[in-house]
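Colleague: Only the shape, not the letters, is given here:
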């Protein structure tokens, strides 16, 4: 048995005098529900609006589409940049391998010219070779050593470049950003909801963060009742409540107190009242009390759970009502 039904049974079968009713007559206040405003994360031109006001939508359903031309171009450019970065890395690997091969050939040349220099020096000592031949052998050996050093430095630089994956990672990140921007050209419902006010039209240029339409979450409704501060002494979370909505005479809603506001309603006003020093007039403050609705009855004695009940009246945000809290 739900809390509301247990309360009804105890109220009807027990001693009514043991209950105290604290009423907020015309103190309401307003029906509420969790309401969100759908806004794009990127800017662009609206090319399709797939819902109307007051239409029910499911979580994940596409509600609106923006022009995809720019974002599709960004995706193609990102793919090309990534391919170029990967090709450059592969070319660097080939260049490094070529430099290694050239370096080995240069080392062989150093060894060969060194042996030739030793042979010419031996011939010069025996008078079998001229000084010009010795100078030529030394020059060739020095050139081979310089070439070997150059190839070694080039190979080292190319191997160091191979270890730098930053260009590829940067291109991958840019492509992910472009894919994300492309996905964000479609605005989807984040939860099951009913479309409220719509402030966007086909062809509008919208900016990131601009509220385009309101979504009322399909969850049990709640009421915020502004009780006088002198009425709160015996109220506690979980206390049962009855709600009568002006728009639906003959229906009774049953609910429970969920929470109390940490400040009076006046403190949340756009310009909170601040009495001047020496000119204070005591005014009874009202504290917002949140009441979650559990069940509804149309006078036939049947209590239906609000969530998922097809026959229950659809409560709009902002309706007025009368609330009574029952405390011991």
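Modeller: Sure, I can see it. Everything numeric here is computed off the predicted structure, so don't read it as measured data. Residues are numbered from 1 along each chain as shown.

Colleague: Every contact and neighbour count from this point should use C-alpha atoms.
Modeller: Will do.

Colleague: now the strands for the stretch 201-328 of the chain?
Modeller: For the stretch 201-328 of the chain, the strands defined by DSSP state E, counting those that start in this stretch occupy 205-206, 213-217, 222-228, 240-245, 252-260, 286-297, 304-305, 321-327.

Colleague: Looking at the ones you listed, which is nearest to residue 191?
Modeller: Between residue 191 and the strands of the stretch 201-328 of the chain, the tightest spacing by CA to CA is seen for strand 213-217, at 6.9 Å.

Colleague: try it against this one:
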């Protein structure tokens, strides 16, 4: 019995030591958990992050704005270009002919309208001449009426003397003929006046029509001239568009045009990716978005540069729907066999241009995004 007591005492001491160690370990774990909880409440709870994020950009599609064969290409894939740099030249022979035709049409329109102005003076003279014809016809009518009155009086006198034998039959006949001739002359004068009035009215109408064509505007502002000028401007624009220029700064991508290729208006030729205006679309889980609002700061890293290079941006906005809602074949959750899946919503993040210039990114690169939701939280 005495030999076993030391053994039992040693075993108890070992158990006590083990308990103390477990207690210390449990205490350390508890302190660690409390510390982590405090750290999470104080710091990590203010952030949401995801590695489901990718670089994007508003890619500019370069298309042909004038039809024709491609004469020259100035760029290749991956080449950096500035806005306005020539990319492609389309053969401009047809466009130059169209410009020449439009210039000739404009010249004809200007001469035609100048003719309207010159005709106005001539038509004014014609009106005055027709007015003079009316006045002359009025004078002829007055003279003809006087002749008729004189012939009628002469005939009456002779008719009164016929019974006395003082006037022969020939003289009476002559007087009758004279009256008839005078009446005919009066009728002719009246017809001439009617014709003169009709000619005057026609001259008035012709001048009014001409006046409508020129009234209130100069030669250059005349509608016919302006229409011809518009056609010339369109032809010149088509000629200018035979030189296809870069719509923005960026990098050439998806070049699909070759020299000699016949292109129609709207044919895609290449794309220009504005890498200096790149953004990030970060796909956060729906459970992470309750405090995300536009304007919150974001820290990002890329797989390209690693964690040593940090990009700083801001939340621009949240998409109007989840990624699955806008997919090519949206999920049909009412079909029967349904399993709930946490959805993701794209969050657009703008980047600092200075940092992009220092560390350029390319469309499609993977990113990690961490949003500080403590700022501007709901």
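Modeller: In hand now; what should we look at? Just so we're clear, the structure is a prediction, and the values are computed from it rather than from any experiment.

Colleague: Give me the TM-score for these two chains.
Modeller: Scored against TM-score structural alignment, normalised by the length of structure 1, the superposed chains reach a TM-score of 0.80; 300 aligned residues with a CA RMSD of 2.7 Å.

Colleague: nearest to residue 60 of structure 1, of the strands of the stretch 201-328 of structure 1?
Modeller: strand 213-217 (13.0 Å).

Colleague: Now check structure 1 for the residue matching residue 319 of structure 2.
Modeller: For residue 319 of structure 2, the aligned position in structure 1 is residue 261, judged by TM-score structural alignment.

Colleague: Find the residue closest to that match in space, skipping its chain neighbours.
Modeller: Among residues not flanking residue 261 of structure 1 along the chain, residue 288 sits closest, at 5.4 Å (CA to CA, 6 or more residues apart in numbering).

Colleague: what residue of structure 2 takes the place of that neighbour?
Modeller: Under the alignment (TM-score structural alignment), residue 288 of structure 1 maps onto residue 346 of structure 2.

Colleague: and the match of residue 319 of structure 2, how far is that from residue 33 of structure 1?
Modeller: To residue 33 of structure 1, residue 261 of structure 1 is 16 Å away according to CA to CA, to the nearest Å.

Colleague: Residue 266 of structure 1 now?
Modeller: 22 Å.

Colleague: just residue 6 of structure 1 next, same as before
Modeller: Distance of residue 6 of structure 1 to residue 33 of structure 1, given as CA to CA: 25 Å.

Colleague: rewinding a little: what residues are up against the residue nearest to residue 261 of structure 1?
Modeller: Taking CA atoms under 8 Å, 6 or more residues apart in numbering, we find residue 288 of structure 1 in contact with 224-227, 260-261, 264-265.

Colleague: ok, these vs residue 295 of structure 1, which is closest?
Modeller: Residue 295 of structure 1 lies nearest to residue 224 out of these, by CA to CA, at 16.7 Å.

Colleague: which position in structure 2 aligns with residue 99 of structure 1?
Modeller: Aligned against structure 2 by TM-score structural alignment, residue 99 of structure 1 finds its counterpart in residue 123.

Colleague: Tell me which residue of structure 1 matches up with residue 265 of structure 2.
Modeller: Under TM-score structural alignment, residue 265 of structure 2 pairs with residue 208 in structure 1.

Colleague: center of structure 1, which residue is that?
Modeller: Within structure 1, one residue has its C-alpha closest to the average C-alpha position: by CA atoms, centre = their mean, that is residue 41, at 9.2 Å.
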